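Student: the following block contains a protein sequence and its predicted model.
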Amino acid sequence: MMLSSLLKKHAFSFGLFVVVGLAFAFPSLGSFGSGFPAKMLTQIGVGIIFFLLGISIPYQQLKNGYRPMRLHLYVLSWNYLGVPLLTGLLLLILGDVLPREIVMGFWLLAIMPTTIASAVTFTDLSGGSVSNAIFATLLSNVLAVLLVPVFAVLLFSLAEGLVVEFVPLLLKVGLLVLMPLLLGQFLRRIHFEWLSVVKRIRKPISSAIILFIVYAAFAQSVSNHALSDLSIVALLVMLGVAILLMVLVNLLVWWTSKYLALTSADRVAAFYCGSQKSLATGLPLAVMILAAVPDSQNAALMVIPMIVFHPLQLVLAGVLSSWLASKV
């Protein structure tokens, strides 16, 4: 009974490990060079994810959570400035023992938006302001459509010396991300009867698409023998960097949030929204960005930090939720 409950609660995290295992066992199906249209399905899947996100954005509910604005500016500053700066500091110290692709993966992780469902859920469990959490997470994820590609090009150019074709990347983001997002929001306003159905299917469909994207990325890298060069030492260092980054971000976000003069409930919302990184939005964006990076055949290596960070932050958030609830 306990095992069944655990599997149900963390089904997506377990699913990540399952699809990685399947990619090693059956790489040919997900390889872009096979007859199976994995690349096309990945791109279609990205569009579906952001279309469903557009439909699910509660425009009217956002009006209840846009104040105080300093909370949302604080969350954005951590999402797109604070975490990248901390990541750069850690990579400056430990980056030399990591493969170049893993380093690029940490840069990608650093510039991703906050989670939506997780941050809102843990804010609620901890007695925080749910309306503020909803506004902060959606604002971060919508802005990610424009900010993440720009930051990725700048970071890869400055930190890794890579030349990324920005205009084709921007066009692809517009086609696969921005247009589906706007279309979903438009349909939400004219077909309200869809909302209850979409609310039920959005999470399982998006989760299934993300699992397929992870499988395809790893299958491609296994087929190219790109993962054979990743040593146990590099994996352990990567895990250590991910844990250290997570702990530092959580400590600093909570510590600095006390200077915002927020209510206890708002501070909890600021903490969860400022400290987490989205896999649901981040991975689809990463797939498009990496497609524009020269010699990005090792895509699986570049998304490993994101995949590792995701379950770690959920475990920590679960541990902290009862402690934070006592503070509210």
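Tutor: Thanks, I have the structure now. Residues are numbered from 1 along each chain as shown.

Student: going forward, measure contacts between C-alpha atoms and count neighbours the same way
Tutor: Fine.

Student: okay, buried residues for the longest helix that the chain contains please.
Tutor: Secondary structure of the chain per DSSP state H: the longest helix is helix 130-160. Neighbour counts using 16 or more other Cα atoms under 10 Å place 130-142, 144-145, 147-156 of helix 130-160 among the buried residues.

Student: residues near Ile213, how many?
Tutor: 25 (other Cα atoms under 10 Å).

Student: how about the residue lying closest to it once chain neighbours are set aside, what does it touch?
Tutor: Beyond its immediate neighbours in the sequence, the residue positioned closest to Ile213 (Cα to Cα, 6 or more residues apart in numbering) is Thr42, lying 5.9 Å away. The contact partners of Thr42, taken as Cα atoms under 8 Å, 6 or more residues apart in numbering, are Ile209, Phe212, Ile213, Ala216.

Student: just send those back as TSV, with distance to Asn298 and secondary structure too.
Tutor: Converted to TSV, these look like this (distance: Cα to Cα, whole Å; DSSP: H, G, I helix; E, B strand; the rest coil):
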residue	distance to Asn298	secondary structure
Ile209	20	helix
Phe212	17	helix
Ile213	14	helix
Ala216	12	helix
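
Student: between these, which is closest to Leu90?
Tutor: Ile213 (28.0 Å; Cα to Cα).

Student: show the contacting residues for Leu314.
Tutor: Ser118.

Student: helix/strand/coil for it?
Tutor: helix (DSSP: H, G, I helix; E, B strand; the rest coil).

Student: try it against this one:
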Amino acid sequence: MALARNFKFKFDRFTLILISVILLASFLPAQGQAETAFKWLTNAAIALLFFMHGAKLSRQEIVAGATHWRLHLVVFGCTFAFFPLLGLLLKPLIAPLVGNSLYLGILYMCALPATVQSAIAFTSLARGNIPAAICSAAASSLIGIFITPLLVLWLLGADGDQSAHTIEAIKKIVVQLLIPFIAGQIARHWIGGWVSRNKSWLKNVDQTSIVLVVYTAFSQAVNQGLWSQVPLQNLLGLVLVCCAILAIVLFAIWFAAKLLGFNLEDRITILFAGSKKSLATGVPMAQVLFTGGSIGIMLLPIMIFHQIQLMVCAVLAKRFAARPSDSE
């Protein structure tokens, strides 16, 4: 429980940091040579971020939970199939509320993998199947490196030309994300112990990378007139849409897991692992997949959805945690 409480506090604080960075970029965007320097620094930070992801990912943890294949199929189906289909099917309702640009950002959010840390922390607090949560969350993050870009190219290719050319996008994914990740997995043989002992402060690498990407992306967007393109009513509509999508997904996952005969602990794991979308993966991946001012608009939905999912799932986890120990 202490882990989940600390996690919640840190992410709430981090959200405030991101809001501050957006305000900074709105009033003092990087321009000229400074903008170029931030782009280079951001690319290096993204490579380091995925290198550390590779170094932190334990193969033993994946093997330990991999036998629960039915649970993982449900989680992956929700993450990479139900979410994107929901985004497409709800277009007639969503697009008028948020506008076309933010709708594309919602489609991008729907294609992202699940979070790792929050899924595990909330499952732990709610007394779910923790080994399965570790396996599903870690595998989702890894699989997302391959599946998310393809989903994005398919979803946005059918609805606009905001994504990079297919071959160029795949090349960027391989160079900036996949190669550093594989290098981190290889390096784990030598630095795995050091990484495990220093997990607490190594989180700063993740957060610093995200802060750099957000500032650079929103600087580009502001320089190209972001806030004149996104009216206030569209932002309010975006909050409502994110709440609605999360509510639909939570109810659908819970009843589907119950219908499929999973026990309570497994249903809790499916609920928290299948309803999440990763800000930590979504921000750097947007830097790779999109160009110019479109990056900032693409990131708004996942940043808002991220905070909503944390608040809602914290309440749900506490309710599950309060159940009797012999509850079925």
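Tutor: Sure, I can see it. This is a predicted model, so every value here is computed, not measured.

Student: rewinding a little: the longest helix of structure 1 vs structure 2, average distance?
Tutor: Once the two are superposed, helix 130-160 of structure 1 sits an average of 0.9 Å from its aligned residues in structure 2 (mean Cα distance after the TM-score superposition for structure 1).

Student: how near is the residue nearest to Ile213 of structure 1 to Glu193 of structure 1?
Tutor: The spacing between Thr42 of structure 1 and Glu193 of structure 1, counted by Cα to Cα, to the nearest Å, is 29 Å.

Student: Val303 of structure 1 now?
Tutor: Using Cα to Cα, Val303 of structure 1 is found at 37 Å from Glu193 of structure 1.

Student: check the offset of the helix or strand harbouring Leu52 of structure 1 from the chain's centre.
Tutor: Assigned by DSSP states H and E, Leu52 of structure 1 belongs to helix 38-56. Distance of helix 38-56 of structure 1 from its chain centroid, counting by Cα atoms, centre = their mean, to the nearest Å, is 15 Å.

Student: which outside residues touch stretch 71-80 of structure 2?
Tutor: Outside stretch 71-80 of structure 2, the residues that reach it (Cα under 8 Å, 6+ apart) are 66, 110-114, 132, 136, 140, 147-148, 253, 257, 266, 270, 273-277.

Student: let's see that with 6 Å instead.
Tutor: Ser136, Ile270, Gly274 (Cα atoms under 6 Å, 6 or more residues apart in numbering).

Student: compared with structure 1, how much does the helix or strand where Leu86 of structure 2 lies deviate?
Tutor: When elements are assigned from DSSP H and E, Leu86 of structure 2 belongs to helix 83-89. Following the fit onto structure 1, the mean deviation recorded for helix 83-89 of structure 2 is 1.5 Å by mean Cα distance after the TM-score superposition for structure 1.

Student: tell me which strands and helices that helix is in contact with?
Tutor: helix 100-111 (3 or more Cα pairs under 6 Å, 6 or more residues apart in numbering; DSSP states H and E).

Student: and the helix it packs on with helix 130-157, angle?
Tutor: Helix 100-111 of structure 2 and helix 130-157 are oriented at 150 degrees to each other (axes from the mean of the first three to the mean of the last three Cα atoms, to 10 degrees).

Student: from the chain's centre, how far out does helix 100-111 of structure 2 sit?
Tutor: 13 Å.

Student: with stretch 189-209 of structure 2 instead?
Tutor: Using Cα atoms, centre = their mean, the offset of stretch 189-209 of structure 2 from its chain centre is 19 Å.

Student: now swap in stretch 99-106 of structure 1 and tell me
Tutor: 16 Å.

Student: circling back: which of Val303 and Glu193 of structure 1 has more neighbours?
Tutor: The neighbour count for Val303 of structure 1 versus Glu193, taken as other Cα under 10 Å, is higher for Val303 (26 against 9).

Student: which position in structure 2 aligns with the more buried one?
Tutor: Using TM-score structural alignment as the criterion, Val303 of structure 1 maps onto Leu299 of structure 2.

Student: tell me which residues in the helix holding Leu86 of structure 2 are buried?
Tutor: Phe83, Pro84, Leu86, Gly87, Leu88.

Student: residues near the residue nearest to the first one when sequence neighbours are not counted, how many?
Tutor: With Cα to Cα, 6+ apart as the measure, Cys110 is the residue that lies nearest to Phe83 of structure 2, at 5.1 Å, once sequence neighbours are left out. The burial count assigned to Cys110 of structure 2 is 30, neighbours taken as other Cα under 10 Å.

Student: wait, doesn't Cys110 of structure 2 sit right on Pro84?
Tutor: Yes. Counting by Cα atoms under 6 Å, Cys110 of structure 2 sits close enough to Pro84 to count as a contact (5.0 Å).

Student: which SSE is Leu279 of structure 1 in?
Tutor: Taking DSSP H and E as the criterion, no element holds Leu279 of structure 1; it sits outside all helices and strands.

Student: trace it over to structure 2, please.
Tutor: Counting by TM-score structural alignment, the partner of Leu279 of structure 1 is Leu279.

Student: let me know how buried its match is, in neighbour terms.
Tutor: 22.

Student: ok, it to Glu61 of structure 2 distance?
Tutor: Distance from Leu279 of structure 2 to Glu61 of structure 2, by Cα to Cα: 22 Å.

Student: over to Leu260 of structure 2?
Tutor: 25 Å.

Student: before we move on, what about Met52 of structure 2?
Tutor: 17 Å.

Student: comparing those two, which residue is more hemmed in?
Tutor: Between Met52 of structure 2 and Glu61, counted using other Cα under 10 Å, Met52 has the larger neighbour count: 24 against 14.

Student: so what's the more buried one closest to, chain neighbours aside?
Tutor: For Met52 of structure 2, the closest residue by Cα to Cα, 6+ apart turns out to be Gly184, at 6.0 Å.

Student: next up, the contacts around Phe262 of structure 2.
Tutor: By Cα under 6 Å, 6+ apart, the contact set of Phe262 of structure 2 is empty.

Student: post-alignment, the helix or strand hosting Cys273 of structure 1 versus structure 2, mean distance?
Tutor: When elements are assigned from DSSP H and E, Cys273 of structure 1 belongs to helix 264-275. Superposed on structure 2, helix 264-275 of structure 1 shows a mean distance of 1.1 Å to its aligned residues (mean Cα distance after the TM-score superposition for structure 1).
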